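Asker: Give me a 3D structure for the following:
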Amino acid sequence: MPFRSPQSDEQNLGLTLTAPVRAAIREFVASIVPTVIPIVQGSADRITALLGSYLLKTDATATYSPLGHKHAASDITAGGTTASGFTVGGDLEVSGGVTATGAVTGDAGTFPSALNSTGVYGRQLTSSYKAVYIDAGGNFGFSPSPRAVKTNIRPWQPDTDVLLRIVPSLYQYKAEFTERDRRAALPEDDPDHDDDYQVATMLGVIADDLDELGLEEFIFRDETGALAGVHYELLALALLPVIQAQEARLSTIEQHLGLPGKEQP
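Answerer: Got it, this is the predicted structure:
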């Protein structure tokens, strides 16, 4: 009697089912697949979203490739920041404005257009203050004066007659008239509207006049070489050689007239 291998239940079932029954089963299975696939896919999407949320919220100290992930603006701004705040190790570029309710600190910063602070204008300094200057690179700083940081020190001997030809002037800035006209032309409900804008009258010296007198050390120029302004902080120094020269002339006149001279300290 030839050997016959045992058959599985599935094989036995397949032998006992009629063709119509097998066709019905195949049709039933085929109808289930389109329904199951969206359910499985939806579950996979939910798992992916949960993992992404977990990585963003619970593993925030991890380092990710810059090209490996990104955050929507709402993910960063919603709820604000906690603990020590938001830290950026490199440059942070912002296309719009940046507003801070607290202090903004750092080693350096570049502002190509302007740097503005209305609070600085009204801040009173009572001690430990320095005169702040701006160099050609737009950097703020002070000008040190100790002998230890200077070299080639020598007396300045200007022509005092030229210094006496410096004439103070009253003037008004053209830009002030432009601003006055702009404010007057605004609608009356605009906060900047002002029919009574007053153009200020200033007191100073004219850079062109100093340039004509050859007093180049008292003026500064822009990057094109055109006259830009006056070193007003240096004008007080110009008085010292003038006073000294006047004092020497008075002493000479007193000696000539036989008058008692000024006692030397």
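
Asker: from here on, contacts and neighbour counts on C-alpha atoms
Answerer: Will do.

Asker: Show me where the stretch 1-150 of the chain has its strands.
Answerer: Along the stretch 1-150 of the chain, counting by DSSP state E, counting those that start in this stretch, strands occupy 133-134, 140-141.

Asker: Residues touching the last one, excluding its own?
Answerer: With C-alpha atoms under 8 Å, 6 or more residues apart in numbering as the contact definition, strand 140-141 has outside contacts at 132, 133, 134, 135.

Asker: Let's compare: structure for the following, please.
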Amino acid sequence: MANPGTPAFSMPPAEDETVRAQADVERRQREDAAARTLEAATIGSGGLTVKGGFIDLKEGSSLHVSGEAVFDGDVSLPAGSLNTPGGSIGAGQDITAGQDVIAVRDVKAGRHADVDQNLTVGGNATVTGDVTTQARVRAAGDIETTGTVGLLRSVGSRNYIVGTNYAGAWINVDGTIGISPSSRLFKGAIRDWSFDPQKLLQVQAKSFVYKQSPVPYQAERQVGFIAEDLDELGLSAFLFYDDTGAVQGINYDRLTVALFVLAQWQEQRLSAIEQRLSAAGI
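Answerer: The predicted structure is shown next:
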């Protein structure tokens, strides 16, 4: 008992180690029970919000969303797959999956999409950075990489042999990949075309290396023409230009048309010479 006038106080009882351990066990049991309850839980229209945390999928697990899956940050599934059979997938940053990413509608990533297996999209795939996959990229709609240098790589295509019914792929000025058909079904206002074939004889072949080679000026030398040389000769029909109007490169496939015209011109000259020689009895 404290003496009169002396403030009474009492120290909190020291928590026994056994009591503390028991509390930890009970806490883990409650967390496990909550996780098991969530296995069959239905989330309503309000959705699922994780504040400051994350959704952790153990090895071999997948995330299956019947509607849309939208994430402000990264979507990372190191060993699983992401499947939204009824909606879209949207991520503010990266989409990374150890297996497949499948969406019936659209896939959008604020940065990169890195998928170890297949990326299958029923709608459009839009990625600000790079699209990287070890298997296939399939999209019923458009595949778009919108970064300053948006790359779409297909490393395995170097080992794939196409059949006889193939078409060359071309990149349009807006970055769209497509074909350039030659059938009359796709062409209008058709008329004969000619140019001064002697200009083509003034073009000098060059050898060079690309400045953006892995080791600048030390890569294997290439052969070809310089676009500016053709531009100076007025051969703009065989060139392509950037969005500022500066000459950028040569459409070498169009040069085959010029070579046909050149061959026809030379054939006409030879025929004329032969006729004169024949008339002269030579």
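
Asker: Can you calculate the TM-score here?
Answerer: Once superposed, chain against chain, the TM-score is 0.63 (TM-score structural alignment, normalised by the length of structure 1); 197 aligned residues with a C-alpha RMSD of 3.2 Å.

Asker: Ok, which of the strands of the stretch 1-150 of structure 1 comes nearest residue 45 of structure 1?
Answerer: Closest to residue 45 of structure 1 of the strands of the stretch 1-150 of structure 1, according to C-alpha to C-alpha: strand 140-141, at 53.8 Å.

Asker: Residue 158 of structure 2: neighbouring residues, count only.
Answerer: 7 (other C-alpha atoms under 10 Å).

Asker: Name all residues that make contact with it.
Answerer: By C-alpha under 8 Å, 6+ apart, residue 158 of structure 2 has no neighbours at all.

Asker: Of the contacts of strand 140-141 of structure 1, which pair is most distant in space?
Answerer: Across those, no pair lies farther apart than 132 and 135, at 10.1 Å, counting by C-alpha to C-alpha.

Asker: what's the counterpart of residue 124 of structure 1 in structure 2?
Answerer: Structural alignment (TM-score structural alignment) places residue 124 of structure 1 against residue 161 in structure 2.

Asker: State the distance from its match to residue 152 of structure 2.
Answerer: Distance of residue 161 of structure 2 to residue 152 of structure 2, given as C-alpha to C-alpha, to the nearest Å: 20 Å.

Asker: ok, those two, which is more surrounded?
Answerer: Between residue 161 of structure 2 and residue 152, counted using other C-alpha under 10 Å, the more crowded position is residue 152 (15 against 7).

Asker: The more buried one maps to what in structure 1?
Answerer: Residue 152 of structure 2 maps onto residue 115 in structure 1, by TM-score structural alignment.

Asker: Now do the contacts for that match.
Answerer: The contact partners of residue 115 of structure 1, by C-alpha under 8 Å, 6+ apart, come to none.

Asker: Which residue, other than its chain neighbours, is closest to residue 145 of structure 2?
Answerer: residue 127 (4.8 Å; C-alpha to C-alpha, 6 or more residues apart in numbering).

Asker: doesn't residue 94 make contact with the one you found?
Answerer: No: using C-alpha atoms under 8 Å, residue 127 of structure 2 is not in contact with residue 94; the gap is 9.1 Å.

Asker: Any chance you could list residues touching both of those two?
Answerer: 109, 110, 111, 112, 113.

Asker: Just the buried residues from those residues, in PyMOL please.
Answerer: Here is the PyMOL selection string for the buried members of those, based on 16 or more other C-alpha atoms under 10 Å:
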select buried, resi 109+110+111+112+113
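
Asker: got a markdown table for the shared contacts of residue 127 and residue 94 of structure 2, with distance to residue 26 of structure 2 too?
Answerer: Formatted as a markdown table, those follow (distance: C-alpha to C-alpha, whole Å):
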| residue | distance to residue 26 of structure 2 |
| --- | --- |
| 109 | 41 |
| 110 | 41 |
| 111 | 42 |
| 112 | 42 |
| 113 | 41 |
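
Asker: Correct me if wrong, but residue 229 of structure 1 is in a strand.
Answerer: Yes: secondary structure of residue 229 of structure 1 (DSSP: H, G, I helix; E, B strand; the rest coil): part of a strand.

Asker: What's it aligned with over in structure 2?
Answerer: In structure 2, the residue paired with residue 229 of structure 1 is residue 249, using TM-score structural alignment.

Asker: got it, and residue 239 of structure 1?
Answerer: Residue 239 of structure 1 maps onto residue 259 in structure 2 when the alignment is built from TM-score structural alignment.

Asker: residues contacting residue 165 of structure 1?
Answerer: Here residue 165 of structure 1 is in contact with no residue (C-alpha under 8 Å, 6+ apart).

Asker: Perfect, I'm done here.
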